[in-house]
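Asker: coordinates only, no sequence provided:
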C-alpha cells in the first residue's frame, strides 16, 4: 500500500499531466495504479461508473491507469458558480454550496471523507499517485487544508514538488516554497521535478544543482515541453487564454468563452480536424461573421452566463449569424440559453431569478435541485455516439418534438423548425467520429476520421515514454514504497 504525491509551486505547472503520465508509466511497469486528488476546483467534470462526478483530470488519469473513473479518485470537488460561491460535490454528489465566508471551516471538516476515499483506493492497488491543488506555498490557506500538505501529513504520503520553468523564476519558486512553508510540511517533500523545459536541458544544469543546494531536496528530473499535451482533454480554464488556433482552415467554428464555461473539453475533438478553424472568443471580441457554426458551450451558471452574453453583445452576434443562415449548437447550459426563458425559482444558481434566452429554440428551462448524472449512448444526425449528461433543470417546449438525439427510446434536446439551431444536454458528442463527421458534412466540410480516444491513448503513452527518459521514476517508486 504505497503512494506518492505531486504538488506544485503554483497552479498550471503541469501536475495533472505529470500524474497522468506517471500513472501510465507505472502501469507499463506492471503496477496496479490509481489516481487521487483530495480536493479539486473545476467546472470541467466527468461522470463516473458509480453514478457521480469528479474532475476531468482525474477521469483522464483513470484512463492512464486503464480503469474506470470512480468518485473515490476525487472525493471533494468545488464547482465555481459565482465569484464567491461554489457548488460542493462530495463523493460525487451535490452536498450544497460553499461561500468565501465558510469555505475554510467547511473544507477542514471534509478531511475524513477524503481519507475514506484514499483508503479504499489503497486497498485496490499497488501505488496511488496523488495530485495536489494550487501550491503548498499559499501558506495563508494552510489552516484546514485538505488539498496539499494537510492531506500529505494526515496520510503520510511523500511529496515531489513540481516547478514550471516555462513561466520563469523556477529557482525562486522551488527554493521559495522551501523557505515559506512550515518545517514539518517541508519534511514531507522528498524531491523536485522541473517541468516544461524548452531547448537543451544541459543549459539548466547549474540552476538545477543550485536548487538542490538551496532547498536540500534532490532533483528528480527535467521534463521537456510536451507538445502531445495539446491532444489531451483539459480541465483548467486558464488554457483557454493560451490556446492558439489555425487561421487557414476553411471551416470556422466559434465558441464564446463564457465566465462560467464548463466542460469545454467537449470541443477538444474538433482540434483533430484539419478542416476546422476552432476559435474561442474571449471577452471584448465579436463572434466572427464568417463562422459556419457557433457553439454555445456548457455553463455552471446559465442565467449569469446568459446575462454575460448580452453584456458582451454576443447575443446580437448569434442572432445575426442565424439570420444569415448560419448554424448554432448549444450544449447543456448552452442549450438552455438557446430557448425563450431560463427560470430558477428555487435559487439553485443564486437568488431566485429568470432571464430571457436567445429565443432561437421554442423551449423553456426550469432549474431544479435534481441533478442528472448519466453516461449515455444514442443516435443523432444519423450517427451513433456516446457521451454523458450532467445538468440541473428540465427543458420543454414545441421544438422538443424534434429531438436532437435519441438515447435509446428517450429523446434528448431540440431542433428548430428551420433545422439550423440544435440543442442537447449530452456532453462529449464530438468524441464520436461518426457524429463529428456528420456535423461537419452538414456544414459543407469533412472529418479526417481520426479516432479521438485513440489519440488520447497515444498521447498518454508518449508522455509516459518521455517521463521514462527525463524523470527518475525508480526514485519516485522507492519513495512511494517507503
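Answerer: In hand now; what should we look at? Since the model is a prediction, treat every value here as computed from it, not as a measurement.
Asker: switch to C-alpha atoms for all contacts and neighbour counts from now on
Answerer: OK.
Asker: burial check on residue 370, number of neighbours?
Answerer: 11 (other C-alpha atoms under 10 Å).
Asker: which residues touch the one helix or strand it maps to?
Answerer: Taking DSSP states H and E as the criterion, residue 370 maps to strand 364-380. Residues outside strand 364-380 that contact it (C-alpha atoms under 8 Å, 6 or more residues apart in numbering) are 47-48, 51-53, 336, 339-346, 348, 384-397, 404-408, 435.
Asker: mark which of these are part of strands, please.
Answerer: By the criterion of DSSP state E, membership of the contacts of strand 364-380 in strands covers 47, 53, 341-344, 384-396, 405-407.
Asker: return the residues in contact with residue 14.
Answerer: If a contact means C-alpha under 8 Å, 6+ apart, then residue 14 has 162, 164, 195-196 as its contacts.
Asker: one more: residue 55?
Answerer: Per C-alpha under 8 Å, 6+ apart, neighbours of residue 55: 40-46, 74, 77, 235.
Asker: pipe the residues you listed into a markdown table and attach neighbour count per row.
Answerer: Formatted as a markdown table, the contacts of residue 55 follow (neighbours: other C-alpha atoms under 10 Å):
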| residue | neighbour count |
| --- | --- |
| 40 | 23 |
| 41 | 21 |
| 42 | 20 |
| 43 | 27 |
| 44 | 25 |
| 45 | 23 |
| 46 | 29 |
| 74 | 30 |
| 77 | 27 |
| 235 | 22 |
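Asker: so what's residue 218 up against?
Answerer: Counting by C-alpha under 8 Å, 6+ apart, residue 218 has contacts 190-192, 212.
Asker: max pairwise distance over those: which two?
Answerer: Using C-alpha to C-alpha, the pair of the contacts of residue 218 lying farthest apart is 190 and 212, separated by 11.1 Å.
Asker: got another, please set it beside the one above:
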C-alpha cells in the first residue's frame, strides 16, 4: 500500500517545490517508488507529459527527481494566468475553460474529485507520494472549497509538514501565526515543521526552533541551510533565472514579457559559463548584445503591445540593423511575423495586429492547442533536437518554406533570407548539448563543453544530500500515512 505526506508552506515562495524535489530524490534513493503530486498549481511555465497533456514545470522536475516520466496525474489542476483577474483552467492536462478569479472560487470545489482521482491513481503504482501545497494554509479566507492545501489534505486524510522561510525574516511569526489562525482540526493535521533557507550559524537558531515547537506542539524536523546550487535546476519563475551581463561573454538579451511562458529554453543558456543571459525587465531598453531571444507568451497579442509600449521594437530594429541575431520561440516567433490574427477572440477581442515584421510569416490563433513532445533535426549541423510544442495558432509564409529544423522530413520553423532572424514553436531545444553548441557557434559564440542534463542530475543528487544532512528524514518517514 502506498503512503503519502504533504508539504505545505507558511507563505508563498518558501521553497516547497525544491523541498519536494529533494525529498523525492532522497526516498527514491532508498529504493522506494516515489511520485510527486500537486493538486493545484498556478504557472505559465508548463511541461508536456509523456501522456500528452500539460502540468506545472515544477512537477516535471520533481518527476525527474523520482527518476520517472512526468504524467498529468502529478498535477491535475493547472491555472495559467491570462489577465490580472482571469486564468485558463487545465484539468488532467487539457484546457477546460477560462475563468475569472471570482468565478473560479465558486468552481473549484467541483475540481476536488479530479484531484482525488489523480492522487489515488498515482498511488496504485508507487510506494510513496510527496504532495506539495500551494501558497499557504494561513490564507483562511480561501479555506472554504480549498483544493490546494488543507482542503485537499482533509479529503485525502494526509499528514502535513509546514515549511517556513527564514531568509525573508519573521519565521517564528510565520509558523506560530499559522498555528494561531488555523482551525483546530487543520492545525492538528500538521505533524511537524521545518525552517528553510538559513544563512549563517544554524546553532544560533536552536532557541527559536524550540520556541516554535513549544508554542505549536509540532515536532521540529530541522533547519535547512541555503542551497547555493538551486539556480542550476530548471526555474519555475523567470526571476529565479541567474543571468548577469559580462563583457567577456556572448551576450543574450531576453525581454521579460508580462505573460512570459515556457521559458525553460533559457535554463541551459544561463547555465553555460561562456554565455551571459540578461533578463531585461519592463522599463529598461534592450542592451547592445549578440542575440535577442524573444520567449514564449501566454497572451501573445497583449505582450506584443507591451513590447512596443516599452520601446523594445525600436531596440530590436536597431539591433537587427547592426547585424545582430534574433530568435523567437513560440509566442516570440509569432511576434516576429508580419501579422498576428485572433479571429475567434481567444486572447481578447477578435482582431488582427501587425507583427514586428522581421519574418515573412503570418499567424492565426486557433482554438485547438498543439501539445506534443517532438524530436527534430537541425538542418545545418545535423544535430538532433528534442523539445515540445505547446501553443495555439498556425504560422505560414515564405520564410517557413524551407525551415531551419526538420521533423520527419518536413520543415519546421522559419528563417529570414540572411538567416539572422529565426523562429520556431519548439520549446526546450537548448537542453541538447550538440544542438546548442552548433547553433551558438553559427552566431560566433564559443560555448563551453557544458553537459546540461548531467548538471541537473548532479544538482538533484546534491539537493538530496543537502536535505538528508539537515532534516530528520527518519521522522518524516514515520509521519507518512497509508493512502486509503
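Answerer: Looks like it arrived, so ask away. Predicted, not measured: the structure shown is a model, and the values here were computed from it.
Asker: looking at this, residue 7 of the first structure is in a helix?
Answerer: No - going by DSSP: H, G, I helix; E, B strand; the rest coil, the assignment for residue 7 of the first structure is strand, not a helix.
Asker: tell me how far it lies from residue 277 of the first structure.
Answerer: 35 Å (C-alpha to C-alpha, to the nearest Å).
Asker: which of the two has more residues huddled nearby?
Answerer: Shown here are residue 7 of the first structure and residue 277; by other C-alpha under 10 Å, residue 7 has more neighbours (30 against 20).
Asker: my guess is the more buried one contacts residue 138. True?
Answerer: No - if you go by C-alpha atoms under 8 Å, residue 7 of the first structure and residue 138 don't touch, sitting 11.9 Å apart.
Asker: the most centrally placed residue in the second structure and residue 434 of the second structure, how far apart?
Answerer: Centroid-nearest residue in the second structure: residue 236, 3.2 Å away (criterion: C-alpha atoms, centre = their mean). Distance from residue 236 of the second structure to residue 434 of the second structure, counting by C-alpha to C-alpha: 25 Å.
Asker: try residue 449 of the second structure
Answerer: Computed as C-alpha to C-alpha, the residue 449 of the second structure to residue 434 of the second structure distance reads 9 Å.
Asker: the two: who's more crowded?
Answerer: Legend: neighbour count by other C-alpha under 10 Å for residue 449 of the second structure and residue 434, higher for residue 434 (18 against 12).
Asker: for the more buried one, list the residues it contacts.
Answerer: Counting by C-alpha under 8 Å, 6+ apart, residue 434 of the second structure has contacts 383-384.
Asker: again with residue 247 of the second structure
Answerer: Residue 247 of the second structure touches nothing, counting by C-alpha under 8 Å, 6+ apart.
Asker: show me how far the strand holding residue 370 of the first structure is from its chain's centre.
Answerer: Centroid separation for strand 364-380 of the first structure versus its chain: 19 Å, with C-alpha atoms, centre = their mean, to the nearest Å.
Asker: rewinding a little: relative to residue 403 of the second structure, how far out is the residue nearest to the centre of the second structure?
Answerer: 30 Å.
Asker: which of the contacts of strand 364-380 of the first structure count as buried?
Answerer: 47-48, 52-53, 336, 339-344, 348, 384-396, 404-405, 407, 435 (16 or more other C-alpha atoms under 10 Å).
Asker: what's the neighbour count on residue 271 of the first structure?
Answerer: Quick note: residue 271 of the first structure (other C-alpha under 10 Å) scores 16 neighbours.
Asker: what helix or strand is the residue lying closest to it once chain neighbours are set aside on?
Answerer: Using C-alpha to C-alpha, 6 or more residues apart in numbering and skipping the chain neighbours, the partner closest in space to residue 271 of the first structure is residue 278 (7.0 Å). Secondary structure from DSSP H and E places residue 278 of the first structure in strand 276-281.
Asker: before we move on, what about residue 283 of the second structure?
Answerer: Per DSSP H and E, there is no helix or strand for residue 283 of the second structure.
Asker: how about the closest residue to it other than its chain neighbours, what does it touch?
Answerer: Distance criterion C-alpha to C-alpha, 6+ apart; nearest residue to residue 283 of the second structure, sequence neighbours excluded, is residue 310 at 6.0 Å. Residues near residue 310 of the second structure by C-alpha under 8 Å, 6+ apart: 282-285.
Asker: quick check: the nearest residue to residue 223 of the first structure once chain neighbours are set aside vs residue 352 of the first structure, distance?
Answerer: Closest residue to residue 223 of the first structure apart from its sequence neighbours, by C-alpha to C-alpha, 6+ apart: residue 195 at 4.8 Å. Distance, residue 195 of the first structure to residue 352 of the first structure, using C-alpha to C-alpha: 45 Å.
Asker: helices along the first structure, start to end?
Answerer: 15-28, 56-65, 103-108, 111-122, 149-155, 170-180, 183-186, 205-215, 302-312, 314-323, 333-337, 433-442, 452-470, 473-481 (DSSP state H).
Asker: residue contacts, residue 33 of the first structure?
Answerer: 23, 26-27, 65, 125-129 are the contacts of residue 33 of the first structure under C-alpha under 8 Å, 6+ apart.
Asker: the residues you listed, buried ones only, as a PyMOL selection?
Answerer: Buried residues within those, by 16+ other C-alpha under 10 Å, are selected in PyMOL with:
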select buried, resi 23+26+27+65+126+127+128+129
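Asker: okay, the contacts of residue 33 of the first structure in CSV with distance to residue 442 of the first structure next?
Answerer: Below are the contacts of residue 33 of the first structure laid out as CSV (distance: C-alpha to C-alpha, whole Å):
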residue, distance to residue 442 of the first structure
23, 40
26, 43
27, 41
65, 37
125, 47
126, 49
127, 47
128, 45
129, 44
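Asker: report the buried residues of stretch 78-89 of the second structure.
Answerer: Buried, per 16+ other C-alpha under 10 Å, within stretch 78-89 of the second structure: 78-83, 86-89.
Asker: sorry, back to before: would you reformat the contacts of residue 14 of the first structure as JSON lines and include neighbour count and distance to residue 428 of the first structure?
Answerer: Output for these, formatted as JSON lines (neighbours: other C-alpha atoms under 10 Å; distance: C-alpha to C-alpha, whole Å):
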{"residue": "162", "neighbour count": "26", "distance to residue 428 of the first structure": "31"}
{"residue": "164", "neighbour count": "25", "distance to residue 428 of the first structure": "30"}
{"residue": "195", "neighbour count": "23", "distance to residue 428 of the first structure": "30"}
{"residue": "196", "neighbour count": "18", "distance to residue 428 of the first structure": "29"}
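Asker: alright, that wraps it up for me.
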